Each structure stands twice: as C-alpha cells, then as structure tokens.
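Student: task: produce atomic coordinates for the following.
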Amino acid sequence: MAGDKVILLDFYPSMFGMRARVALSVKGVEYEYREEDLRNKSQLLLESNPVHKKIPVLIHNGKPVCESLIIVEYIDEMYDAGKKVWTTQGEEQEAGKKEFVEILKQLESELGEKPFFGGDNFGFVDVALITFSTWFHTYETLGNFSIKEHCPKLIEWVKRCLEIGEVSKALAEPNKIYDFALALKSKFAAQ
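Tutor: Here you go, the predicted structure:
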C-alpha cells in the first residue's frame, strides 16, 4: 500500500474501527483518518457502504472495503492453515489440520443456526467465504480427513450456497482445484 491513497472512515469508540487502525498501524500503512458523525453520515460513507451504511470503511485507491476485519482475519488464517494441510506431511500436516478445523469451527459458530452468515439471505460474508469451499475436496483428500465430520453445519451452508445457480456457476470445480494442487505440490517437491 506504499504510495497508495488510503482513507479510513471511522468513529473513534468503535471496536471494529480500532481493529482497522491497529492493523494499519502494525503494517506501517499511512492513511487519512476521517471521523464519521453516525447521526449525520457523510456522502462518502453512504456511497462506500451503501447496503449497511456502517463504519469502518477502508478506501484503498478509491475502492471501498467494508465489514468487520475479523472476517479478513478468518480468511487469512484459513488460507495459511489450509495450505499446511496439502503441502506438508507428518506432524506439521497434523498440526495444520487441527488449526484448519479450529478455524472452520469458529466460522461454524458464527453461522450458528442461520441459513447464511447474514441471516436468511446469501450476502457479503457468504460471498467472501464460499470460495474457500472449492478447496475442501483437496484438503480432505490430501489431508485424509472429513470436514463434514467436524463441521456438519458448515457443509450444509456450502450446499445451500451451491443451490444458488449464480454461485455454483462462478466457482471453480473442486476436481480442477485438486489437479492444480497436485501439480503445484509435485513442482515444489521437484525443486
């Protein structure tokens, strides 16, 4: 983000905004802080987060990033733990599987009894997370475990998401992901 224009729309007592400020500070990102009056929201906030109209909103080179950063943390952690499942062996792989399953359990806990993360309808958080399900077959096959065994509600959520035609059409096929992962794994093994 060096040299990029970064703006944070925030409200000082917001713990979600504090997450954004901590993350930006820890990464050493320079940004412009704009305090929002939540009773009289700015036009920039309304345009940047038109659905929920909430802070924080990070605007990076004119593109808004909305919602709680905890979801970004989940996604980041899921990617790293998932990678350990298919790229390592032995104790390291077992540790990766355990870490990965714990992250999935956290997600399942956030889902609760709702059909989708936002409630009754497929929404932003579902969009952010459903793409990871395309890798589940690879993780299970190469890690020799069952996600459904540990997180049945999460797998039911995946099925509900895939029943939405637009969603299933847009996702990569799990078998192609598996073939890609095998090719990548053999390439790394050869190096």
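
Student: C-alpha from now on. contacts and neighbour counts both.
Tutor: Will do.

Student: looking at this, Ile7 is in a strand?
Tutor: Yes. Under DSSP: H, G, I helix; E, B strand; the rest coil, Ile7 falls within a strand.

Student: quick one: Phe117 and Asp126 touch, right?
Tutor: Yes. Checked against C-alpha atoms under 8 Å, the pair Phe117 and Asp126 is within contact range at 6.0 Å.

Student: of those two, who's got more company?
Tutor: Phe117 (21 against 17; other C-alpha atoms under 10 Å).

Student: what residues are up against that one?
Tutor: Taking C-alpha atoms under 8 Å, 6 or more residues apart in numbering, we find Phe117 in contact with Glu110, Leu111, Gly123, Val125, Asp126.

Student: same question, Ser133
Tutor: By C-alpha under 8 Å, 6+ apart, the contact list for Ser133 reads Val158.

Student: using the three-state scheme, assign it.
Tutor: Assigned with three-state DSSP, Ser133 falls in the helix class.

Student: all strands of this structure, in order?
Tutor: Using DSSP state E, the strands of the chain run over 6-10, 32-35, 57-60, 63-65.

Student: those strands: which one's closest to Lys84?
Tutor: Closest approach to Lys84 among those is made by strand 63-65 (27.9 Å; C-alpha to C-alpha).

Student: ok so, going back, now render the strands of the chain as JSON lines, adding mean neighbour count and distance to Glu163.
Tutor: Compiled in JSON lines, the strands of the chain are given as follows (neighbours: other C-alpha atoms under 10 Å; distance: least, C-alpha to C-alpha, whole Å):
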{"stretch": "strand 6-10", "mean neighbour count": "22", "distance to Glu163": "36"}
{"stretch": "strand 32-35", "mean neighbour count": "14", "distance to Glu163": "41"}
{"stretch": "strand 57-60", "mean neighbour count": "22", "distance to Glu163": "31"}
{"stretch": "strand 63-65", "mean neighbour count": "15", "distance to Glu163": "27"}
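
Student: another one to check against the first:
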Amino acid sequence: MAGVKSDGSDSGLVLLDVFGSPFAQRVSIALAEKGLAYERAEQDLTAKSDLLRRSNPVHGKVPVLLHDGRPVCESLAILQYLDEAFPGTPPLLPPVSDPYARAGARFWGEYADRLHFCGKRLWLSAPGGDGGEAEPGARAEMATVLRALEAELGEGDFFGGAAFGYVDVAAAPFAAWFLTYERHGGPSVAEECPALAAWAARCSRRESVAANVYPPEKVHELVQEYRRWMLGRK
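Tutor: Predicted coordinates:
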C-alpha cells in the first residue's frame, strides 16, 4: 500500500483513510493518476480521532480529503472535487462539453458501490468462506450487478473506452474482492463475466492500482480475519 505520494509539489492535501478501505483506495488511485502529492493520516474507526469527527461530523467515516485544511467527504464526491480543484491534472470524468457522458460516468461510479454492499452480504453470511450457502438472494443480486457492469464495459479496455477514468477508479478497488465474493458463495467472475475479469486484470497491472490496492489473496485473508473478529464479538 502507498503511504505518502509526492511529485515534488505542495498540494496541501491530507487523506484521512483506514487500512484496507476500498473507498479510501479510490481516492489514493485518483491522486496517483493525477500525480498529486499528499499526506496520509490513517484513522482508527474504533476510537475516532477529533480530527475525523470534526472533518466528517455527519458520518464520522473515511475517506476524507483535507485540502488546505478544508474537508471533502465521500469517495465519489472527492473524485469529482479533484477534477475541479486541479484542472491542470489528467481528468477522471469526461469533458465538460459532454454532459451526457459525465452524467453516465457518475451513474456507473455510484452503481459500482453495489459490488461492496452485495459482497458484504455474501462474506458475512456464508459459513467459513468455503463456498457454503450465503444469504438468500445475495448471489443472484451479485450476478446481476456483475452482468450490468460487463454490459456497460462492452468491448472497451476500460469503462471510458481506451482511457482509464472515473468509473474505473470507482470500481477498481472492488475488483480485488472478486475472489473473496466467489469463495463466499458468489459467482465466478472469470466464468460468468469474462470481459469484466479481463478488465480487472488490466486494472491490477496499472501502477496507480497496484500501489494502492491489495492483491485478491490478501483481501481474502483480511476478510477472514474480520469475520473471525465479528463472530468473536457475538
């Protein structure tokens, strides 16, 4: 995982994040794509800091991007903010001259969140993470989400076509979770959505993603640890 990014400039950016958060990873990927320097301030969500509470008083969660001390909350809002606040950097969203494409990118970026929420239902409910039965309907819902994303991807290398952009940044952290979803009763992406699996492989080879997202086996290990912790609390 990346710690502090630096391109030799002073961007006034501090990222409040937490170990392994795919939502925070979105922001780290975006910052890397834009070549923006930032400081990373990892948070403890079991004992939230005053800084986090002040920066995100509504939800008290990460990621939060501080720009010259001013907080921007929620990962997708941060991605859009970076495009607007740093117009001289490579854009994530389609050009302002194409509002239809920009609206579509925002829609699919938000839709990618379903991978996380449906996936969480799978890995919290399937016994032991050994392919057992998951929560009824979770597998079917995950299959629907994956097929919808594959249809939107089409024949392009990335969701924006040839260019890695907003939707790719939003969805790439969850591609590392495909193995975990499958091992907890979800569909096999490689078998059922081969184009999406190929996209995930392309993303994993991209420097911004490889430096900021754990490989699939590591994600699975972390999920198993979290499951044991959750079960131990009951």
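
Student: the contacts of Phe117 of structure 1 into TSV, with extra columns for distance to Ala81 of structure 1?
Tutor: Shown next, in TSV, are the contacts of Phe117 of structure 1 (distance: C-alpha to C-alpha, whole Å):
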residue	distance to Ala81 of structure 1
Glu110	19
Leu111	20
Gly123	25
Val125	20
Asp126	20
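
Student: what's the closest of the residues you listed to Asp10 of structure 1?
Tutor: Asp10 of structure 1 lies nearest to Val125 out of the contacts of Phe117 of structure 1, by C-alpha to C-alpha, at 20.3 Å.

Student: so what's the closest one closest to, chain neighbours aside?
Tutor: Setting aside the residues directly before and after it, Val125 of structure 1 is nearest to Phe117 in space (C-alpha to C-alpha, 6 or more residues apart in numbering), at 6.2 Å.

Student: what does the one you found correspond to in structure 2?
Tutor: Matched across to structure 2, Phe117 of structure 1 falls on Phe159, judged by TM-score structural alignment.

Student: let me have the strands of structure 1 in JSON lines, extended by distance to Phe16 of structure 1.
Tutor: Below are the strands of structure 1 laid out as JSON lines (distance: least, C-alpha to C-alpha, whole Å):
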{"stretch": "strand 6-10", "distance to Phe16 of structure 1": "9"}
{"stretch": "strand 32-35", "distance to Phe16 of structure 1": "14"}
{"stretch": "strand 57-60", "distance to Phe16 of structure 1": "10"}
{"stretch": "strand 63-65", "distance to Phe16 of structure 1": "13"}
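
Student: so which of those strands comes closest to Lys169 of structure 1?
Tutor: Nearest of these to Lys169 of structure 1, taken as C-alpha to C-alpha: strand 63-65 at 24.7 Å.

Student: that closest one: how far from the chain's middle?
Tutor: With C-alpha atoms, centre = their mean, to the nearest Å as the basis, strand 63-65 of structure 1 stands 15 Å off its chain's centre.

Student: packing partners for it?
Tutor: Here strand 63-65 of structure 1 touches strand 57-60, going by 3 or more C-alpha pairs under 8 Å, 6 or more residues apart in numbering; DSSP states H and E.

Student: can you give me the offset of the strand it packs on from its chain's centre?
Tutor: Distance of strand 57-60 of structure 1 from its chain centroid, counting by C-alpha atoms, centre = their mean, is 17 Å.

Student: so what sits against both of Phe117 and Asp126 of structure 1?
Tutor: Shared contacts of Phe117 of structure 1 and Asp126 (C-alpha under 8 Å, 6+ apart): none.

Student: re earlier: right, so of the strands of structure 1, which gets closest to Asp80 of structure 1?
Tutor: Using C-alpha to C-alpha, the nearest of the strands of structure 1 to Asp80 of structure 1 is strand 63-65, at 21.5 Å.

Student: specify, as a residue range, where stretch 205-216 of structure 2 falls in structure 1.
Tutor: Counting by TM-score structural alignment, stretch 205-216 of structure 2 sits on residues 163-174 of structure 1.
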